[in-house]
Each structure stands twice: as C-alpha cells, then as structure tokens.
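> the sequence and its predicted three-dimensional model are supplied below.
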Amino acid sequence: MAPGGVKVIRRNGKVTGFDQSKIAIALTKAFLAVEGGQAAASARVRETVQALTAQVVAALTRHLSGGGTVHIEDIQDQVELALMRAGEHKVARSYVIYRAARASERAAEAAKSEAQLPAGPAINVKFDDGSLHALDVARIQRVVTEAADGLTGISVEEVVSSALRDLYDGIPEAELSQAVTLAARARIEKEPNYTYVSARLLMDGLRHEALKFLRMSETRPTFEEMKAIYPDYFREYIHRAIELELLDPKLALFDLDTLGKALLADRDAKFDYLGLQTLYDRYFIHSNKTRFELPQAFFMRVAMGLAMNEIDRETRAIEFYTLLSSFDFMSSTPTLFNSGTPRPQLSSCYLTQVPDDLHGIFGAIHDNAMLSKFAGGLGNDWTPVRGMGGWIKGTNGKSNGVVPFLKVANDTCVAVNQGGKRKGALCAYLETWHRDIEEFLELRKNTGDDRRRTHDMNTANWVPDLFMKRVMEDGPWTLFSPDETPDLHELVGEAFEKKYVEYEKLAEEGRLKNTKRIQALGLWRKMLSMLFETGHPWITFKDPCNLRSPQQHVGVVHSSNLCTEITLNTKANQEIAVCNLGSVNLPAHITAEGKLDKAKLERTITTAMRMLDNVIEYNYYSVPTARNSNLRHRPVGLGVMGFNDALYKLRLPYESDRAISFADYSMEAISYYALKASADLAIERGAYSSFKGSLWDQGILPIDSIRLVAEARGDRYLQQDTQASGAFDWDSLRTQIKTSGIRNSNTMAIAPTATIANITGVSQSIEPTYQNLYVKSNLSGEFTVVNEYLVNDLKALDLWDEVMAHDLKYYDGSVQKIDRVPEELKAIYKCAFEIDPKRLVDAGSRRQKWIDQAQSLNLYMAQPSGKKLDELYKHAWLSGLKTTYYLRTMGATHTEKTTITDTRLNKVGNATTSGTAAKAVAAPVPVDTTDYSATDVGSAKVCSILDPDCEACQ
C-alpha cells in the first residue's frame, strides 16, 4: 500500500489522492487490449497485474514515506517500465502506442483552445509556519544554477521545468525542496554529473532544516549565501548540541570562532547524492529526527573529538578537519558516529574469546551486547567451548556443544541494533579440528532444526595449515573436543602439528573419548559446499595470521573480526582486542599524469596515523578488558579504498599484470609511510608498552615475516612474492624502529569501507566494480550508480547517448556485449563477475606481504563449480593470504536487469532483503563433492552483494 499523504498531480495541475487501484485498472486494460476479453478472467493476468501494481507503487512511493506528490506522467512511465521488465513486450508496446495517441489528442485539443484558456492558477507555497507565499521561481532557478556550477552536461532549464511540473498550489516548503532534488536525481543514469547537482539541491533543504532548528534564519540561504553564515552557524550548533546533551561539553572549550573560520564551505559541493543522503540519514546529529548538523560542522565535530587530548587542540583539529573534508582520508563509521559525543565509542572492531564455562559463555554474550550497543563489530572465538558429547563435571552430564550458545549469541546480536543506526553484527569463529565443526558448517542453512541455525550472524572457519596439508595429500583428519585438547588452540606451526599428531595417537589408543576420524578432503569439500550454498563459513587461515603477527611474543591470534581484516591477540576474561580503522582514498593520490603522488600520500598518512592513535586514549570502552588491551598494545588499522577507481585513472584493467604490480607498489608505499608515521609517533609519545620482544623489536617488518611462514610450511606450500620496489629505504626504517620503537603494535588492515566509500564517492575498498550502472540499496534507500570514468571515456569517443545507457541497463551494467564499445574500454571496465577470481587473489597476495594484519577480500565467481572453488581457495592459501571474506557467486541463468524496482536489481541471484545469506539464496544446488567435475551451477547463490541489511555494506 502507498504511504498516507501521497498525492497525484494531474495534467491540469489539480491534486488528487493516490489510488493504486487505478494502476491495476490501467494494467488490466492494457492486457485486454492485447489478449482480448479472456484476459480479465485469466489467473495469470490477475496475478501479473497484482505483482506489477505492487512494483509500480513501491517505485513511486519509496522515498515518500512521509507524504509527497507524484505526477501522472511518472505513474505511466513506471507502468510502462514494469511491463517491459516483466517481459510483457506486446502489452508494453500497446501501452506505449496508446499513451502516444492520447498525448497527440491532448496536444491537438490544447492547440484549439489555447486562445480561450485563462492564465493558469498561481502556485503558492505553504511555509513551515503555515503562511502562504507565492512560488519564487527565480530562487529555484538560482539554486539549480548554483548546483550546476562547474559541471558539464547539465540542463538547468530541464531540471527547473521538470520540478515545476510536479508542483501544486499549497505545496509545503519541504515538498518543494524535495521536488527540485528529485527532478535532478531522475537524470543521473543519463548524465552522472546530475548526482552532484542532486546533492547540492539536497543541501538546500538541509541548510534550511538546520538553520530553522537553531532559529538563525527566516530565509533559505543559497549555497553562496551560506558561506558567510557557516562560522556563526557552527558556534550555535556546538552550543545547542551540548545543551541537548548530544555533544561533549568539552567541545565548548575549543576556540569556536577560530574553528568556524576554518570551515571550508565550498567543500559541501564535493558530495555526490548517495554520499550526502547517507550522511543525512545515518551520521548527522539530530534532535527528534531534525538534523541540525551540516557537513563541514560534522567533519569539524569529528576532528575536535580526535584532537581533544592534543596540546594545541585548535591547530590539530583544523589539520584533522582539513584531511577529512578533503576526502583524502576517512575515519571509520563508529568514529564518524560518535566522535565528540558524550560516549565516544570510536573503535570499529572487537575480538573476544569465549571460555569453556557457563559464567564465561554468558559473560562473553553480555560483552557482545555492550560492545554492539555502541556500534562495534564483533568477532567471537568459540573454539575453547567443549564439543557435543563432552563430559560436564558439575552435573556429570554431557554437553550439547557450541551450537545452542551460538543461537543465543545470534539472537543477542539481532536484539542490540546499535541504536537503530545499523544492525548488530557478529562473526563466530571455530577451528577446523573442533568436534562440532560439521554442524558449525550448517549454521546458515535454511533446512534442518531451526533451533540449531543462526540466520543472522556470520561464521568463519579458523583453518590451521596442517589441515590444508592433509587436504592436499588426501590424508585423514581427526576432530577433538577442546576440553580434552586444551592446548591445540594455543599452538601454531610446527608446535601445533607435533601436538596434533600426539593427540591423534591418543585417540587411536582410546585415551581420548570425544573424537571422530574423517577424511580431510571430505571435510574440505563440505566447507566449500556450504560456502557456496549459504555464503558461510568464510575461510580464514590460522597459521599465517599468527606466524606473521608482530605480537606473537605476548599471545595468540585466535580469530579474526567481523570482516576478516583484523588479526589481534585475545585471551578469555583478560584481553578483548580492539582495532581503530580509517582508510586512505587512493584515487585522490593519483596525479593527472597517472602516477602515485607519494609526497601527498605521506602527508595524508602522517596525519591519519596520528588521528588513529588519538582514538585509543579518547575512546569510550564499554568493557574494561577492551580498554586494558587497547592501551597496552595500541593497534590501529590504516586501510585503503577506491582501488579500482585508481586503476581507472591509471588506465589499467583490474586483472592485468600492471594492475597487480600497482597493488603491490601502492601497498608498499602505504606500508612504509604508515610504519614511518607510527615510528615517529613513538619518538614523540613513546613506544607501546608491550613492544619489547615483538617482531618490530627484532627488526622484522611485515615484508620480512613471510619467511616465518615459509619456514613453518616449507616452500612447497607457499608461493608468495617477497620483492620490494627499491623505492623506499626499508633498512633505515628497520633501524629506527629497533632503536626508538613503534607507537602501535599493528598499523594496517584493509576493511570493506562500504559506507565511507559511499560518503567519499569512490569504489569500495579493494573491490572490483560490481556493475557499471546499477541501483544500489542500503539503509538510506536506493540510488542510481553510474561509472563516471566509463561515461567520461564514452563521451570522449562520442559514444555516450540514450542508446548506450539503455544497453548498459540491458546487459546488467556490462560493456562486454556492446559492439560499439572499443576493446580497450572493455578490458578496463570489466565488472566483478567478469574478472578471473584468481587474479583477485594474486593482487591480494601482493598487498598481504606489506600488511601486518589482513584484508577483507571478497571473491567473485560467475559460474562456480566444485573444481573452481577448490582451486581458488587452495590458491588463496598457497598465495599466503591470511583471510578471505565473502564468496560472491552468480549462476549461468542470472538475467535480472539493473532497473528492476522491487529491490531485486542489486541482488546476486535470487536474494531477498533479509540480510542473511541463509535466507538470501534459492533452493541449493549442491556442489559436486565426489569428483569436482561440475561445471555451471545454474542458479545464483550467496547473499546480495548490496543487501541493505548486510553489515559488509554499511
């Protein structure tokens, strides 16, 4: 049903209520015109009309939940599109012809009577105070003209005339602003620059909302007029937010006049529509849903929080603000949410270990709830909990294993939804030798006992190297319960292998009771089968995470985090690992000549590392063990985003050798400058307290620690490049770190960056482009996304036109089947599912050698088979990756178009918007687990790539 308050503007300007039954009638008449009288009685037609009506209503009213208007022409456009998407081409053609005929009739009638018609009624606008004022067309023209400033391909007249068409007498002021914004937004897919126009028009409404709340202006200042108002607004905003207990009173101690004058109002024009709408919906400070925080105040508020403990607070706040507002670097979502607020929980990730006792288990679940409440993503290590059938001394009974507790953790995660800003998010890890591993693999299945299913949280395998060796050699594998083998989880490399073999002998002798012998290859096949069918558990590798950990002298990495990029030590009841994230905008550091701007990159990273280090003291810790751990080790995670955009600027196809070399070189640069910045901070502030004995203390940097994995595995099982470019003085940096220490135990991790990449308008993380034209869904709604680089290249060749836009839609955003597109562009603009997934691993391997933590590496496979999955994940292990993330698969029958309006358009396959891969897949088509001879699977699998409920996309 349409939301209440939605009205329809007729062609004569009259406004009527929205009646979806009229849409159903129009659709039925269209079928009758083609199929005759029997169509009305057809069950197929009735069901089709019902479904199409729902699609049309959803498309028209998706952004009108609070009321608004739609034009009759827009309704008919959506009916036409719905018929086309449903494959009802004859009916659609008849409908188009009918519309054209009626339009001609109306034009003829208008021409006859034009001389006799009186002037149309004047349009009045209802202001917020209820008063009526004549529509100020000149202001609309001025605002749209300002919004189009500096942009090509924009027709101000077209936007204004389209907006005026949708107005009616007595239209509320807020609806007027929305109508102008939507008029521009509707044109994004034809001209990407309209996304910036839409954002700037959206800003017009945001300025009015904020200034009205602060009682600062009775008028609506334009973009240019706001420049003079920003400093005074900023001062009022800070004081009012403190008064409402939304910001920390300490912010009032800053020199607000100095900070206000430092605001760069022009940077409000940098946003695209998706970025600004996302900030408005989820990040800006609000009171009773009224947002009164504008973009530059938002960035300064974050910067002030991060500079709170600096000696020269104003200077540092301006430095941090300037970096954030430039989009050259962006802090993580929790930092943006909470910096400067009364509870500044700024950390992104928490890793916990669950102990093997009832108090400890529920204590860990309580910690999950408290950490999740303030926007932390969680990774839980469940391996210490005894397996099913394990003896319980206190009751002389048998354990039900890990799974029932995982169900409780899952439901807690759902219940604590981070204040409505985003859903609670958790990933549970289990080591591959655990007695319950087989049931753990099935947690996300749709079938079976639902009490032993976790449909909402993520799961991941924690895989030791010995298991992979047994898989390669088709050897046996023994499952143990950790209450009988408590030290296995604490051991890695040769020590783990030696102890594991000892336990196998004890099991053979009957001295261990709760064990099971299986074939390693059989378990591996089931792991891949479940990964394909449900998207989980992800595959992460225990030994490289530990053998390359700088902190192996003080503890063990027992799991990764929510998104598989954090690899920090944990210890039950003592240490909850915490990581603070932020990402460098890589394309912002590519020069016009197509080179990496190393000088700018060094400046960006030097400031960014200081900001990340500042989080540690300033951070609010809802759990004491998290605070203790963070202050002791001081880990941070500097990452990168916009990698594919950087390749576009360099004119490099993603799977080319040169692109993989760039992944290597750019990550070496980031690694060098991050370590140098942390080492310089150590000179200024002191090394982190557990530095002595670390790999850093021994002069072993990330590039050096690869040999530790090679020594443990043997060269046969490691194929990772260890070359450096020669462009950086690594020897001097090693000497400095050994001599003066380093400020942070860990410095780098590549996170998914989905939302902050949206804010800055670049491609996510290290991801290949999903599609060159699609509609993106997230918690802020649906947004047309067009690859600007592709469009600009096509414009330069005079190939961008309405036909090309249509072809991109038809081919799901792919250019590979469009004959007019040159082969060079086809290579550069391959989409994610058109790239060899092994090349994604190759690029990841090159990055991994420079990173002291890990990376969120999604893998894409268009037509998966058991053999392909087997080869891909073995290649990932052999290439030295520490972790992998989502497996995105798409079957051969995938045909959905990017313009479908029922939210299926962005789904990888038959996904729903449930937010869980277990619910988001079609009925499973099993991977062939006998000979890996399967070819095309035939139907799409795994969760939506852009599911609005999926934490990876937030």
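Alright, I've got the coordinates.
> can we go C-alpha only for contacts and neighbour counts from here?
Fine.
> so which residues of the stretch 401-550 of the chain form strands?
Here the stretch 401-550 of the chain has its strands, by DSSP state E, counting those that start in this stretch, at 426-431, 458-463, 476-479, 516-519, 538-541.
> for the ones you listed, give me TSV that also has distance to Arg470 and mean neighbour count.
TSV is the format used below for these (distance: least, Cα to Cα, whole Å; neighbours: other Cα atoms under 10 Å):
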stretch	distance to Arg470	mean neighbour count
strand 426-431	15	27
strand 458-463	12	26
strand 476-479	7	19
strand 516-519	9	14
strand 538-541	14	25
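> turn those strands into TSV, including distance to Gln78.
Listed next are those as TSV, based on distance: least, Cα to Cα, whole Å:
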stretch	distance to Gln78
strand 426-431	39
strand 458-463	37
strand 476-479	57
strand 516-519	56
strand 538-541	40
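> Lys516 reaches Pro476, doesn't it?
No: the pair Lys516 / Pro476 is not scored as a contact, 10.5 Å apart, by Cα atoms under 8 Å.
> quick check: neighbours shared by these two?
When contacts are counted by Cα atoms under 8 Å, 6 or more residues apart in numbering, Lys516 and Pro476 have no shared neighbour.
> count the residues that sit near the residue nearest to Ala409 when sequence neighbours are not counted.
In space, and not counting its chain neighbours, Ala409 is closest to Ile365: 6.0 Å by Cα to Cα, 6 or more residues apart in numbering. Around Ile365 there are 22 other residues, counting by other Cα atoms under 10 Å.
> what strand or helix carries Ile365?
helix 358-373 (DSSP states H and E).
> okay, pairing it with this:
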Amino acid sequence: MRRVIAKEEWTMVDPFEVRTKLGIELAELWGEKFECAYQEIEANLEKTLTLYKKINARELFKTMMRSQVETGMPYLWFKDTSNRANPNSHEGYIPGGNLCQESWSNVSPGKEAHTCNLNSLNLANLEDGELAEFCVIAVRLLDNTIELTCPPFEDSKTHNLKYRTIGVGAMGLADWLAKNKRYYRDLDTISHLFEDIGYYCTKTSMELAKERGEYPAFAGSSWSEGKLIGAKPVEWFLENAHSKERWQQLSLDIQKYGIRNSHITAIAPNTSSSLVQGCTASILPCYSRFFYDKWAKGTVPIAPPFIRDSFWFYPENKTLNQQTVVKAVATIQKWIDTGISMELIFNLNQGVYFPDEPERSIKAKEIFETLVMAWQEGCKAIYYIRTVQRDSFKEADETCTACAN
C-alpha cells in the first residue's frame, strides 16, 4: 500500500520461478520478512529471474477499485495488519480472510482448516446492565458448539480442537446508538461499548480455561506472554482503555489460568439475520430510514426499530460520507481480535456529499482516499463495495423524509 500511495511500481513475478531459483515462498511471508524477500527478488531481476513485469501500483489499484465500484468485488484483506494481531504466530501465519472478511486464523493445507464459529449480540435489545451476561452466554455457547458439533471434514475438526477459534459479533449498533440518543460519529461512546464487549468476552474465555483448560496451542502464544486483544501489550490498554485496571488484572489471570479460545470476537455482516432479529445490520448505519427490500419471495418494508422516537439519530448510510464509517470501524477494530465485515456504500448522485455544490458528485480520487484511509486507520479488511447508481436515488421534490416521524 505504501507504493500505491507513493505512485511507485509493483513487480509482478512468477511464484514458481521465485520458489525454484531463489527458494522464496512469497505467499507465506508478511511484514518485514516479506519486504526483505521482495527486495531480494527485485535485486535478482534479469540476473536470476526472467519472468516479471513492472506495473504502476496505483494504476493496478485503480483497476481493482473500478471493479469494486462495478461489481462489489474484489474484497480487500490487509495481510500485515491481520498477522500483526495474530496471537498464534508461534504456530504459523494467516494466509487470508474468510468469505465475509471477518474470521480467520492459522491454516495448514491438508492438516488444519479454519472454521467459522460465529454468533452476534443484538445490541438493539440490550438494556442497561445486561451486556456482561450477554457476552458470557455468547462465548460459552460458541465454545460448547465446538464440543457438540461434527465438522464436515477432519482438517476442520483438527483446527477447531487446536485453536478453538470463535467469533462473538454484534448487530444493531445503529439502533443502540439511536435508542441512547447518540450519533454514529460519537467515537468515544462506540469505543467504550466495544471495549466492554472485548473485555467481557475475553474474561469469559479465561474463566472457561479455569474450568475446561486452555486451548492446546496456548503455550508460546501472545496470550501466554500477557498480551491481550490483537496481540497488543497490556501497556496499550492501560493507556487507551476507559477502565484501565481491569485489563491489567485480566492479563495476569490469562498468564496464570490460560485462555480457552485463541480468537474470541469477530463481527459478521448480518445482512439477512438482522432482518429476522428486527435490528439494523452489523455495526453499520442503517441503509435508509425506510425502504423496501425486494427478494425472490416478495417485497418487505424495512424501518429501524426506534425510528419513531429517535428519527434524527439514524443517519442514512446511502448518503453518509463513508470516511465516517471507516473511522467508526477502525475504532471498533481496536477491541475486536479478529475482523469486521466492513461494507462501504458510495452514492454516485450529484450533490449528495456536497450540499453546497449541487452539481458535484463523488470522484474516483475520493473513493481511493477512503480505501487507503481504511488501511491507514488499522481496518483489517474491506468487504463489499456497494454503490447507489445515478438517477435511481432522487425522490420527488415534494417528498419530506421527516414525515416518516
């Protein structure tokens, strides 16, 4: 990404030639080791390697971005960011994310396959004083799932028992904020909420280790060294948490008793399940305060649950500057040890993001800056890129959305 920002070149190489002539398996490396290997490869162009092509990194990124705007894909997964937060780097590395870009861990082809063991807290239904209990139930439920279910093939079973990876997520953040008369840009409130979720879920996994034992790969992990969520040292939590002392004690308890699950939190997209639960999807703003969801069996009217009493506290994602979403997701990511399915919606109509310039629409440069910002802010992945196409958005002049109140 640094070369993308600097408009420098990427070197495209043949991995087989690199493997056979230089003994480098580039796909298995990340961070500083990747950079050193990449520089060695570039130093051997024309000397040892003959199959290569240089291409402007930003132009290639623009090609990917154009495909994202047109089709929603490819997804972006930031390998270095994700592996820096890997508590099990002593056992291997994380090669990529799952389909929805929120759950991943070490894998070993033919031996260990990552399995998604996920659930979500419905924040819309959360009342004061219930969060700790909800987190305990969610973690215990998923740990029990590993014991009670039969994975579809042996590699999955081996991975489940070795790492006991789970992912407690959340849906209905937009509803929780609206119910509490808070705005989506209130990053301190969001941070405090997900700090609590991260703490309660991690503590529950530690308590489970007391009862049932630590996960088999615990020894040598960042957890065993006293590091906490995202393999961050306890000093980070003492500096950034709003309830500092509890993190210090949790670090000591994990070193003493172990932890039951190597990964504990991950936020799925919940686009369909949130409809069943009667809340907004995942941790994103509501798409619209009112819209019709069309699918194979009919059309369903959709409105957030607290729209009557908290109308103005529901920003509409279809008109919201997506850098606001990136900042919120980056804030939440600090307290989530795996990933977050972050969908971005860009409205291509004129005047949406620029009320003082009614003829201006979003430019490719501004979409590019938003994607780069996601990497810079520490987001681990970008899931679907969605667009509101031109002319399919405008309503009649006499329409007043406030009348829905």
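Okay, I see it. Since we're looking at a predicted model, the values are computed, not measured.
> what TM-score do we get after superposing?
Once superposed, the chains reach a TM-score of 0.88 (TM-score structural alignment, normalised by the length of the second structure), with 376 aligned residues with a Cα RMSD of 2.1 Å.
> which residues in the second structure does the helix holding Ile365 of the first structure align to?
For helix 358-373 of the first structure, there is no aligned range in the second structure, judged by TM-score structural alignment.
> which elements pack onto that helix?
strand 349-353, strand 377-381, helix 403-415 (3 or more Cα pairs under 8 Å, 6 or more residues apart in numbering; DSSP states H and E).
> one more time with 10 Å, if that's ok
strand 349-353, strand 377-381, helix 403-415, helix 624-633 (3 or more Cα pairs under 10 Å, 6 or more residues apart in numbering; DSSP states H and E).
> please identify which of these is closest to Ser694 of the first structure.
Closest approach to Ser694 of the first structure among those (Cα to Cα): helix 624-633, 10.8 Å.
> so the closest one matches what in the second structure?
Residues 154-163 of the second structure are matched to helix 624-633 of the first structure when aligned by TM-score structural alignment.
> give me the distance from the matching stretch to the chain's centre.
23 Å (Cα atoms, centre = their mean, to the nearest Å).
> ok, the aligned partner of Gln723 of the first structure in the second structure - contacts?
Matched to the second structure by TM-score structural alignment, Gln723 of the first structure sits across from Asn240. Applying Cα atoms under 10 Å, 6 or more residues apart in numbering, we find Asn240 of the second structure in contact with 191, 195, 334.
> look up how far Gly378 of the second structure lies from Asn240 of the second structure.
15 Å (Cα to Cα, to the nearest Å).
> now check Val578 of the first structure against the second structure: what is it aligned to?
Match for Val578 of the first structure (TM-score structural alignment): Thr115.
> check contacts around its match.
Contacts of Thr115 of the second structure (Cα under 10 Å, 6+ apart): 98, 103-105, 107, 146, 151-152, 155-157, 159-160, 164-166.
> any idea how many residues pack against whichever residue in the second structure pairs up with Ala862 of the first structure?
Structural alignment (TM-score structural alignment) places Ala862 of the first structure against Asn347 in the second structure. Using other Cα under 10 Å, Asn347 of the second structure has 23 neighbouring residues.
> quick check: Asn347 of the second structure touching Ala364?
No: contact criterion Cα atoms under 10 Å: Asn347 of the second structure and Ala364 do not qualify, at 11.8 Å.
> from the contacts of Thr115 of the second structure, pick the one nearest Glu46 of the second structure.
Using Cα to Cα, the contacts of Thr115 of the second structure come closest to Glu46 of the second structure at Val107, 34.5 Å.
> against Leu51 of the second structure, how distant is the closest residue in space to that closest one that isn't next to it in sequence?
Ranked by Cα to Cα, 6+ apart and with sequence neighbours excluded, the top spatial neighbour of Val107 of the second structure is Ala113, at 5.3 Å. Look at Ala113 of the second structure and Leu51 of the second structure: by Cα to Cα, they are 32 Å apart.
> re earlier: nearest to Thr280 of the second structure among the contacts of Asn240 of the second structure?
Proximity of the contacts of Asn240 of the second structure to Thr280 of the second structure (Cα to Cα) peaks at Ser191, which lies at 18.8 Å.
> am I right that the closest one sits in a helix?
Yes: remark: Ser191 of the second structure belongs to a helix, assigned using DSSP: H, G, I helix; E, B strand; the rest coil.
> what about it, neighbour count?
Burial of Ser191 of the second structure is recorded as 22 neighbouring residues (other Cα under 10 Å).
> residue in the first structure paired with it?
In the first structure, Ser191 of the second structure lands on Asp664 (TM-score structural alignment).
> in space, what's closest to its match - neighbours in sequence excluded?
Distance criterion Cα to Cα, 6+ apart; nearest residue to Asp664 of the first structure, sequence neighbours excluded, is Arg846 at 4.9 Å.
> which stretch of helix or strand covers that neighbour?
Using DSSP H and E, Arg846 of the first structure falls in helix 837-848.
> next up, the contacts around Asp465 of the first structure.
The contact partners of Asp465 of the first structure, taken as Cα under 10 Å, 6+ apart, are 471, 492-494, 496-497, 541-544, 709, 712-713, 717, 877.
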